[in-house]
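Visitor: got a structure for you, letters missing:
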């Protein structure tokens, strides 16, 4: 499983495991977790980088409606995994 680093707003770095990725309405989303164990916390990030940017820029999804919609897509993709938000 791929592990990626994110630079947080305060300048520190956090590492997450990419569980799944998808594209909805032209926007790329990542489902990531903070560990590989059964008690891992999952987060949804979306790509907010400019179209001509060579590096992806992800932000955590905070809008409740958007989060629920994307969560449902990931839940269907990973129907054999018990996801909780």
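Guide: Happy to help now that I have it. Since this is a predicted model, take the numbers as computed values, not measurements.

Visitor: going by C-alpha atoms from here, please, whenever you check contacts or count neighbours.
Guide: OK.

Visitor: in the chain, which spans are strands?
Guide: Taking DSSP state E as the test, the strands found in the chain are 3-7, 13-24, 27-33, 42-47, 58-60.

Visitor: another structure for you, compare them:
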């Protein structure tokens, strides 16, 4: 009877180890997928910042042009 109990314990320990390994593996895969998603979000955020800076620059340029046109209209009128 003792040999049977030892065999069951060994099988349970083996199954527990395999289960823990599988859980760790899939957790690692999920973490890697999250890291890839975060990298693409970071790239998107950097692109949005770049686009916003370009837009601000363009708006400053247009602001200067509008000011020049306003000054021209004041000098004519």
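Guide: Cool, the structure landed. Bear in mind the structure is a predicted one, so any value in this text is a computation, not a measurement.

Visitor: list the TM-score for the superposed pair.
Guide: Here the superposed chains carry a TM-score of 0.22, computed using TM-score structural alignment, normalised by the length of the second structure; 20 aligned residues with a CA RMSD of 2.6 Å.

Visitor: that older thread, for residue 77 of the first structure, which of the strands of the first structure is the nearest?
Guide: Closest to residue 77 of the first structure of the strands of the first structure, according to CA to CA: strand 13-24, at 8.2 Å.

Visitor: that older thread, now the strands of the first structure as TSV including mean neighbour count and distance to residue 77 of the first structure?
Guide: TSV is the format used below for the strands of the first structure (neighbours: other CA atoms under 10 Å; distance: least, CA to CA, whole Å):
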stretch	mean neighbour count	distance to residue 77 of the first structure
strand 3-7	12	20
strand 13-24	15	8
strand 27-33	19	11
strand 42-47	19	14
strand 58-60	16	20
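
Visitor: in terms of contact, does residue 47 of the first structure touch residue 27 like I think?
Guide: Yes - contact status for residue 47 of the first structure versus residue 27: in contact at 6.5 Å, counting by CA atoms under 8 Å.

Visitor: save the strands of the first structure as JSON lines, and put in distance to residue 70 of the first structure too.
Guide: Listed next are these as JSON lines, based on distance: least, CA to CA, whole Å:
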{"stretch": "strand 3-7", "distance to residue 70 of the first structure": "20"}
{"stretch": "strand 13-24", "distance to residue 70 of the first structure": "8"}
{"stretch": "strand 27-33", "distance to residue 70 of the first structure": "8"}
{"stretch": "strand 42-47", "distance to residue 70 of the first structure": "8"}
{"stretch": "strand 58-60", "distance to residue 70 of the first structure": "12"}
